[in-house]
Structures are given as C-alpha cells and as structure tokens.
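Q: pasting the structure only:
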C-alpha cells in the first residue's frame, strides 16, 4: 500500500509537469496570433503570370514525349521567364519555356525569386546551398536558403529544381514549432503523435488512473472516506403561485424549472448568450460574467439574474416572470430539402392556431433516447451523409432546440428551416435536435413551446428598412419582410443576404421575384462561389457589401434588422457601430452558438 502510494505520487508529479507544459503551450496558442506562427509575416505571394501568345507559340509537345501518363501541362512566367510544368504519372517535370530544356535555378536567380516573395524591411544577407533542413520536414532535394537581416531573422527557402519558394521561416516560427513539440510531446519535430515519449506518457497516465482507482477502493473499504450525491431545493413563484422542487445540486435553475414544466424563455439553450432566461432573486446573489454582459446595472441591483448561470445549490428562491408561451402539439405536414444541408418543415397545430409575431421562435422538445432513421426524398448528393447517421443510432437526454418561424403570422401552418448538423470530428454523434427533426415523417408529431423572442418590427417608425442576414438567419428575416409587405403601407426594404455558395442561398427565387416586382431590393452575396464566372452578383462578406452600400446613403433614414451566424452578426454590429448607427434603430437575433 505504501509503495503504491509512493509510486502514484511520483507518477502524478511527472504528469503534473507535463500538464504545466500543456498549459503553457496552450496559453501560447491562445494568446499569440496564429498568423505569426507560420513564419510568413513578410511573405508576398505572387500570382502566376500567363505566357504571351508569342511565348505560347514557341512551346512544343515534343519536349515531354519521353514522359508517361501526362495529366496536366501548366505554363506561366517566373520573373519574366517562360516556364512549363508537366504533371505525369511519375511526378512533375519543370522545363524552360524558351527551349524545352530542364529548368535550372542558379544562385543569382534564387536570390531574385526570394526577393520577389519578400515584403519585409530587411536586405539580403547571405545565400546558402542546401539539400535538407529541419525547418522543412517534408522537403528533400537541391535548393537554397536565403537569409534577410530583418527584425524576425527571416529565411526564404527556394527549390532549385522547380525555382519556386518552398516556404518562409523566422524566429516566431521556431518558437511556435517548439510549442507544438511541447504540446504534443513530439520533441523530434516530426509531427508524429505516436512516438515513444507519447506512448510512455500514455502508459504512465493509464497507470496513474488505475492506481488511483485502486487506492480509492481501498479507502472506501477501510471506511476512511464517504461521499453522497448532494441534492438541493428550489422555491419558485410564478404569478403569485408558489412551487418547491428538489433536484441534483449541480443542476441550473433553468434546467429545474424547465424539467418541472415552468415556462422560461431561453434562446441559446443555457449558454448564457441570449439574455432571455431572466429570474428575480435576492440582490446579494453572486453576479456571473454572463449576468453582467446581458443585464443592465439596474436589473443587477434589483436582483435579476440569468437562470441558466446559477445552480440550485447557490440560488434557492426565485420569482419567474409570467409569459404567454405554452406547449403545442405540432403535426408534420411536409418536409423537404431546400439546400443540401437545410430542410424546410411545415407543421399544422393539433389545437388552436398559434398566435405569434414575425421574428419570434419556438422551442422544440426533442424526446429522450431519440434515434435516427434515413428520411425520404433525400437529394442524391446528401445520401452518404444520412447513411452515416443511420449507423450511429445514438441515445441522449431530452433536449430543447430553438427555431424561428420562417413565415409571417396568419396562415394555417408553422414553417421552420432546420440546418442539419453533421457529426464533427471526435463527436459521439451528429446534432441531436437537427437529426431528430430532419428525420420526422409527415403525420408524426412533436411538442413545441412558445412563442418566444422580441426580434420584432419597430412600430410607428417611418424609416426605411435594411435587413442583413446570412445562413439560417433567413427564417426570421423572411417572416419580418413578409409581415412588412402585408402591412397597410409597406416601407422601402433593402435586403442583403449572404451564403458561402449558390447552393446555400435560401428562397433565392422568391426574393428575386419580389425584387423584379419592385417590392424590395434584394442583394445576394457569396463568400466562396464555386464558379465565380457564373455568379454575376456581389462576392465577399455580406457585412462588407452592406457597408459599401450604406456609405453612399443617409443611414439616418434606415432601421436595421440582423440575423445570422455568430461571426457574421458580430461583424455586422461592429460595422453599424463604426458607421454611427444609433443602437435603438438596430434589432438583431442572436443564435448564441
């Protein structure tokens, strides 16, 4: 027993040292700009220049007749000299475009290539012929190392055979490289995560866990240690009615209230980013970071807190605001893919019609233990994704997922757009809520709670409307636009909507038709169009396109409505703030994740 304790203690010390190395290197990665780790601060990427017609006329296919399996021939100029790059089954051959001879890079030309790729303040210090270097792990051959005497000790590596820049290296890169070695226990720098040192540490960690378990069992059997699963009580009042609940102490106030069917609004699922799940507690209740960021100082002083950020062990008594939200049984009427990763669901309500305002959302109660099966009418390019899901058949606890209504109120249906969340690397399963909802069949029912949310039109203002959205943020924006167009005197509408490529643009035809009918101005923006030559509209980030347009207008004439992915939302809000837009004229819906 004493020897086991001694060995366990010293193993723990060694692992603690390694943990400190992980912490230090992890902090380095968190604090240092990742662009500075690549060694390319002064890298000036040159775009290949095409050959002139005269130079192209001099090329002859006889130059590569001795090569087998030629798949591609590229032609371009390198510092004014024509070069031919021939891809074949045995590799790549580089030829001089003037006479077809093998391309040769001498020391002087290597200097010119290095200087052309260098944009820093230093001057060329020395040129060294090399055949290999530890700074380039996957490169072997003939080349040159060109040093510059700048503040970062920049080194440019040029390949003799191809006459291309292999990479830039400098002192920040060396520091980052060592941090990688420390973090991944790979002191050789070979990026081999299965090396002997890593294996030894893994075995030591396994021994530490096993020995700790053995010691724990011995302590429990000796009667020297006891533990219990703590529970706590929560008293809640809703509209003058008092309730008392007992549950596990670590659970949040929001979890306990929702588990006991007390209606509490929550748009981010307990992440502390939406600011909706407000309850009133004692003013001396501790204030969390999320409380301070989402609530005003007046609210904090009066005791208002976010129920998702406090456990019932520390917060025992709360007042819950009354809400008109309630549970509804929704029956799926129709389900179809409108993009490769997004499905439109149309529900009818079993009871009376749901009264809601455009921009609001419902919380879907995903039942515990829900599995998946492949739904019908899957697009051919999406079948493989769903085969993987069907094989998973995972189980989970009951969860809630929030989705905005995608149409204005007044119809007989509730329409939602659900983006499927595929299984990410290391995750046990795909997205719980999206997988379950995308697998619903027509006629099946699900319980939803709501409506929730205050992302609604500003009433009484005569200003024009500017909508800026992206991705699944289309749903509430579409509903708000429909509501405005159905009003007695619709105001002028400008709608900027961003997606990565043409296939991810939601309801494109619908808004183009509204644009052609002069009911609004629709500007679709693609950040990564697959075929740029066939896309005649705006490209780039949607907030940048909107900014360029707004800079030419009187922004005091507009109210703004924004919804989209977190990064897009943050960038758009920052852009409007920089333009001097009053925050009272900006409404936005924060997905919170």
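A: Yep, that arrived. Predicted, not measured: the structure shown is a model, and the values here were computed from it.

Q: all contacts plus neighbour counts: C-alpha atoms, from now on.
A: OK.

Q: which strands and helices sit next to the longest strand anywhere in the chain?
A: Longest strand in the chain by number of residues (criterion: DSSP state E): strand 326-339. Contacts defined by 3 or more C-alpha pairs under 8 Å, 6 or more residues apart in numbering; DSSP states H and E place strand 326-339 against strand 342-349, strand 445-452.

Q: buried residues in the longest helix along the chain?
A: In the chain, taking DSSP state H as the definition, the longest helix is helix 2-31. For helix 2-31, a neighbour-count test (16 or more other C-alpha atoms under 10 Å) marks 8, 11-12, 15, 18, 21-22, 25, 28-29 as buried.

Q: hold the first one in mind and look at this next one:
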C-alpha cells in the first residue's frame, strides 16, 4: 500500500506540477491587479439621468401604440460645449420593433450616427489618447462576447490600447477593454481552464485537475504521516522470564 501511495503521488505530481504553478501564478496576478483598473472605470465618465425633468408620461407615449406594446425607461447621451448630458428616454417595443422617445418633450429619436458616437466616446473618455478608429460591429470579438450586437467599437491610441464598446441607441459606454483587462482575462482563462469561452467555471477539465490535485495532496499527507509517525518502543521486559 505504501509503495502504491508513493507511486500515485509521484505520477500525479508529474502531471499536475505545471497546472498547479499556473493556478498560483494566475491567482497572484489577478489578486495584484486593481479590479477598478481591470474594468476600466477610471477611463470613462459616468452621467446620471435626470428623470425628474421628464414631462411626458408613459401613458402619453403608449397611447399611439396597440395594447401589446411594452415600455421601459432608458436614456441617451448628448454633448454640449461644456458638458456631457444624459436625457431620459422611453423605449417602446411594438411588434418586435423598437421606438425611442425623448421623455422631456416627447420627440421621436433617430439612431445615432457615427460622428455622434465618436463625439460621445471622446466626451466619456478620461485618458490621454486620441480616437483612431470607430466601427459598428455586427459580430462581436471575444472580449465582449457576452454582450449583444450591434455595438460601436471606438479605439484609442493610448498606452493601454483602450477600446470603448458603445450602445448604438444610448451612446453610453457599456464595456471598457484595455491591456490590463486582457491580461486579467488571460490569467482567468488559465485559472479556470476554459480555453475557448473563458467563462465556464464548471468545465470537466478543471474538475478533473482539481480532483487530481486534491488526491495529490491527500497522498502526500499519508506519506508524510507514515514517514514521521512515532515508532513503538520495544519493551525492556520482552523475552525475559521471571
């Protein structure tokens, strides 16, 4: 049994030593990186929507649609020479078609144009780069695969290779991606061993390696115990007759 435990421990060590090292390294890097910088919150400006300024009621908007129409509250950003503003907006879904109305004056809103998106991206940007590309994506890259297309991708030429992903309806930044985020995401991939989507924490590969690592630890404890367990002292009276 002792030989079997030692052989199992050695073989498991050979199989696991690289992945265990990657677990420690990835965990260390993710713990070291400030989460706010990973999310890029320091690079974008947020604006509150002043719903107290709304003068048009939802009932007024819905009165022009059939009874199956639904309404939700949203917003739209706009720039002025001195500030970035957020306007309250009603979004109506009627027969799978979306309509947007300014909640202040009831005006129907048209889709945002490329030049407007670029201006809004620049107004929300808190870094030191300039816009080098603005493109509307119908197929999203891996770094924002959990979002829904279409999205505007605005790229800046700063040291972090910052990209803003902007909602085409609101003009607001939905995600910020930088080299800091990409490093964190790569380490996360190594940590959870999901090399495709980087999101499945219950992958069979991770479960198998985690179970093997536990077994490796358990056999090590058994071997350590057998190595240092107290030996029974031979009785000084053994073999003597009285």
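A: Noted; the coordinates are in hand. If you're wondering where the values come from, they're calculated on a predicted model, not measured in any experiment.

Q: sorry, back to before: which part of structure 2 matches the longest strand of structure 1?
A: Matched against structure 2 by TM-score structural alignment, strand 326-339 of structure 1 finds no partner residues.

Q: Pull out the buried residues from that strand.
A: So, applying 16+ other C-alpha under 10 Å, buried residues of strand 326-339 of structure 1: 326-328, 330-333, 335-339.

Q: now stretch 198-213 of structure 2
A: So stretch 198-213 of structure 2, judged by 16+ other C-alpha under 10 Å, has buried residues 198, 206, 209, 212-213.

Q: can you check stretch 153-172 of structure 2 too?
A: Those would be 153-156, 162-172, for stretch 153-172 of structure 2 by 16+ other C-alpha under 10 Å.

Q: Closest to residue 220 of structure 2 out of those residues?
A: residue 162 (46.3 Å; C-alpha to C-alpha).

Q: what's the nearest residue to that closest one if we skip its chain neighbours?
A: Closest residue to residue 162 of structure 2 apart from its sequence neighbours, by C-alpha to C-alpha, 6 or more residues apart in numbering: residue 178 at 4.6 Å.

Q: aligned partner of the one you found in structure 1?
A: By TM-score structural alignment, residue 178 of structure 2 lines up with residue 170.

Q: Spit out the contact partners of its match.
A: Taking C-alpha atoms under 8 Å, 6 or more residues apart in numbering, we find residue 170 of structure 1 in contact with 39, 152-155.

Q: Tell me the one of those nearest residue 515 of structure 1?
A: Among these, and counting by C-alpha to C-alpha, the member closest to residue 515 of structure 1 is residue 39, at 47.7 Å.

Q: Measure how buried the alignment partner in structure 2 of that closest one is and give me the count.
A: Using TM-score structural alignment to pair residues, one finds that residue 39 of structure 1 aligns to residue 40 in structure 2. Other residues near residue 40 of structure 2 come to 20 when the count uses other C-alpha atoms under 10 Å.

Q: isn't residue 40 of structure 2 right next to residue 179, touching?
A: No. Using C-alpha atoms under 8 Å, residue 40 of structure 2 is not in contact with residue 179, being 10.0 Å away.

Q: ok, now how distant is residue 216 of structure 2 from residue 11 of structure 2?
A: 9 Å (C-alpha to C-alpha, to the nearest Å).

Q: Same question for residue 204 of structure 2.
A: 20 Å.

Q: how big's the offset between whichever helix or strand residue 37 of structure 2 is part of and structure 1?
A: For residue 37 of structure 2, the host element (DSSP states H and E) is helix 35-39. In this overlay with structure 1, the average offset of helix 35-39 of structure 2 from its partner residues is 1.9 Å by mean C-alpha distance after the TM-score superposition for structure 1.

Q: right, and the helix or strand after that helix?
A: From helix 35-39 of structure 2, the next helix or strand downstream (DSSP H and E) is helix 58-62.

Q: And that next one, what does it pack against?
A: Using 3+ C-alpha pairs under 8 Å, 6+ apart, helix 58-62 of structure 2 sits against strand 70-79, strand 84-94.

Q: Let's see that with 10 Å instead.
A: strand 70-79, strand 84-94, strand 97-102 (3 or more C-alpha pairs under 10 Å, 6 or more residues apart in numbering; DSSP states H and E).
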